[in-house]
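Trainee: After the sequence you'll find the predicted model.
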Amino acid sequence: MSRIVYVNGQYMPEEEAKVSIFDRGFLMADAVYEVTSVLGGKLLDFAGHAARLKRSLSELDMASPCTEEELLAIHRELVAKNAIDEGMIYLQVTRGNPGDRDFAFPGPDVKPTLVLFTQSKPGLADNPTAKTGIRVISLEDIRWGRRDIKTVQLLYPSMAKMMAKQAGADDAWMVEDGKVTEGTSNNAYIVKGGKIITRNLSNDILHGITRAAVLRFAREAQMEVEERAFTIDEAKAADEAFFTSASAFVMPVVEVDGTAVGSGKPGPIAARLREIYIDESLKTAI
């Protein structure tokens, strides 16, 4: 059975989905996106993703294509139509199709383009990689300065992931002015002396929805959290390290630039936070 996707008000088989070559998302990367995970057929942290989408649109002076209630209904319909038990829903909003290429923004008569599709990922919650951890390398962060806006400008993160693979690692942590900003598609953390350390929020990093939830759960569990930038040397000398994202939840990092972190195996704090995040998120999934 063909996957059913959503394009500008219509549900259709993916083979029939089309967007104009003049769409600004295609020509200018003038678009934002969100990825919401699905566990047990329910959406995790939907309200957080909807709020961040609204903020991203506002920061780019882009009109919203629908209400939050309508967006929730579309997500649920796609989960049902594609029988998604564990997986993700990708959402993208572009500034639309003005009918030709122009650097200037189109007028208010041009409607945004709204596209959503599902990705089935059985075993998302019980990912075996969480038991072994991943290896990262460090790379210079050369992205634009508004990383807090979740745009589709993902060329450098994509290149960074490939550079990591070519170096025999799994992912990359990006560094600016000597300090780690974030991973290619995730927020970065280290643990030292029982303290969880992660970069503070600013325009330098994405305001991760999973990050916010994990830090809240950590504090509720009486874990100490310090929000500040850290160096790669600090990461190498840490007791453990991990990253968070909507699709990976909490993922241990066991090696940085060829140096084992702590014992070289996933640490207890990352493991506990992953367990707490999944348990608590399932309780509030919709």
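Mentor: That came in fine, so what should we check first? Given the structure is predicted, the values throughout are model-derived calculations rather than measurements.
Trainee: contacts and neighbour counts: CA atoms only from here.
Mentor: OK.
Trainee: Glu255 contacts Thr132, doesn't it?
Mentor: No: applying CA atoms under 8 Å, one finds Glu255 not in contact with Thr132, separated by 10.9 Å.
Trainee: Of the two, which one has the most company?
Mentor: Glu255 (25 against 15; other CA atoms under 10 Å).
Trainee: Contacts only, for that one.
Mentor: Residues near Glu255 by CA atoms under 8 Å, 6 or more residues apart in numbering: 134-136, 236, 261, 264.
Trainee: Out of those, give me the two with the largest separation.
Mentor: Farthest-apart pair in the contacts of Glu255 is Ile134 and Lys236; separation 13.8 Å (CA to CA).
Trainee: hang on, the earlier thing: looking at the contacts of Glu255, spot the one nearest Arg55.
Mentor: Val136 (30.2 Å).
Trainee: Could you look up the SS state of that closest one?
Mentor: strand (DSSP: H, G, I helix; E, B strand; the rest coil).
Trainee: another structure for you, compare them:
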Amino acid sequence: MSRIAYVNGQYVRHAEAAVHIEDRGYQFADGVYEVCEVWQNKIVDMPRHLDRLDRSLNELRIDWPMTRSAVEFVLREVIRRNRVRDGLVYVQVTRGVSRRDHFFPPEDVAPSIVVTARSTSPKAAEAQAGKGIAVVSYPENRWPRVDIKTIALLPNVLAKQNAKEQGGKEAWYLDGDGNVTEGGSTNAWIVTKDGVLVTRPAESGILRGITRAAVLDLVQKEGLTFEERPFSLEEAFDAKEAFVTAASTLVMPVTRVDGKTIGNGHPGSVATRLRELFHTATDLRAV
């Protein structure tokens, strides 16, 4: 079966999907995106993701390319046409196609929208979670507005490639004080030896992760002790557990940081439990 993408009003074969060379997403990375998990034929936390898409668009002064309800319909339709039961659905909105110029284009230029979906393997994801992943630290090199989920991801690409070349699956950014901000495509967490969950506040310096928010809901529901504060790399080395969260990873245990073993070198009980319970704390909308 050929994969299907939605591009500016048309459902087309994925292999033939294209946007104009003067789309501002291509020319300037002038756009935003969201990724939702699809779990057992349900879209996970779609309202929260679209709320964040709305915020990102507003921060960059880009109009919605269609009504929100129409976007919801397209998300579902792309998932259905690709027969995705478990996987990811991706929506990207740019400022549109216009002559290359740093200034915003004329008001009659419509935003561009692309939606794609693909299946993932729950079995492979669980196998990875059963082993845990390694992360590699990297100096913070992004623009300050990382709270906006933009498509300008070159710094993230470089950080994650550096991690890959050192045997890691994810990067952890370090700020000027040596504290962990977040991952290249995830939020970062530790569990102290006293059993306290720690993750950096989302007021500034990190993306307000949707999966992060769901995990915080779950943490409170389970009565776990947590703190939203910065933590240092040294504190991570000394932690009982570490993990990352994102729609693409859910709760993924971290067993090594910069080559140092975290805890006993195996996925911790807190991260494992949060992963098992994750979908009980999410909004599930049928495809």
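Mentor: Nice, thanks for sending it over. Predicted model only: the values in this text are computed from it and were never measured.
Trainee: What's the TM-score once they're superposed?
Mentor: Once superposed, the chains reach a TM-score of 0.96 (TM-score structural alignment, normalised by the length of the first structure), with 284 aligned residues with a CA RMSD of 1.3 Å.
Trainee: sorry, back to before: and in the second structure, which of the contacts of Glu255 of the first structure remain?
Mentor: Among those, the contacts conserved in the second structure (both residues aligned by TM-score structural alignment, their matches' CA atoms under 8 Å) are 134-136, 261, 264.
Trainee: just to revisit the earlier point, buried subset of the contacts of Glu255 of the first structure?
Mentor: Buried by 16 or more other CA atoms under 10 Å: 134-136, 236, 261, 264, out of those.
Trainee: so which of the residues you listed comes closest to Ala218 of the first structure?
Mentor: Each of these was scored against Ala218 of the first structure by CA to CA, and Val261 proved nearest at 20.8 Å.
Trainee: quick one, strands of the stretch 101-250 of the first structure?
Mentor: 113-120, 134-140, 171-176, 179-183, 187-192, 195-198, 224-227, 240-245, 249-256 (DSSP state E, counting those that start in this stretch).
Trainee: for the ones you listed, which one sits closest to Pro106 of the first structure?
Mentor: Using CA to CA, the strands of the stretch 101-250 of the first structure put strand 113-120 closest to Pro106 of the first structure, at 12.9 Å.
Trainee: And that closest one against the second structure, how far off on average?
Mentor: Following the fit onto the second structure, the mean deviation recorded for strand 113-120 of the first structure is 0.6 Å by mean CA distance after the TM-score superposition for the first structure.
Trainee: list the helices and strands that strand packs on?
Mentor: Applying 3 or more CA pairs under 8 Å, 6 or more residues apart in numbering; DSSP states H and E, one finds that strand 113-120 of the first structure contacts strand 4-7, helix 68-81, strand 87-94.
Trainee: Show me the contact partners of that strand.
Mentor: 3-9, 23, 65, 78-79, 82, 84-97.
Trainee: Of these, just the buried ones, PyMOL syntax please.
Mentor: Only the buried entries of the contacts of strand 113-120 of the first structure go into this PyMOL selection, using 16+ other CA under 10 Å:
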select buried, resi 3+4+5+6+7+23+65+78+79+82+84+85+86+87+88+89+91+92+93+94+95+96+97
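Trainee: What range does stretch 147-165 of the first structure cover in the second structure?
Mentor: Mapped onto the second structure using TM-score structural alignment, stretch 147-165 of the first structure spans residues 146-164.
Trainee: Nearest the middle, which residue of the second structure would you pick?
Mentor: Using CA atoms, centre = their mean, the residue of the second structure that lies closest to the mean C-alpha position is Ala246, 4.7 Å off.
Trainee: Do I have it right that it meets Gly184?
Mentor: No: using CA under 8 Å as the test, Ala246 of the second structure is too far from Gly184 to be in contact (10.5 Å).
Trainee: Would you map the helices across the second structure?
Mentor: 24-28, 46-60, 68-81, 122-131, 154-165, 210-221, 233-237, 269-277 (DSSP state H).
Trainee: Put together JSON lines for those, with distance to Pro106 of the second structure on each row.
Mentor: Shown next, in JSON lines, are those (distance: least, CA to CA, whole Å):
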{"stretch": "helix 24-28", "distance to Pro106 of the second structure": "13"}
{"stretch": "helix 46-60", "distance to Pro106 of the second structure": "15"}
{"stretch": "helix 68-81", "distance to Pro106 of the second structure": "23"}
{"stretch": "helix 122-131", "distance to Pro106 of the second structure": "45"}
{"stretch": "helix 154-165", "distance to Pro106 of the second structure": "27"}
{"stretch": "helix 210-221", "distance to Pro106 of the second structure": "33"}
{"stretch": "helix 233-237", "distance to Pro106 of the second structure": "47"}
{"stretch": "helix 269-277", "distance to Pro106 of the second structure": "47"}
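Trainee: Cool, thanks, signing off.
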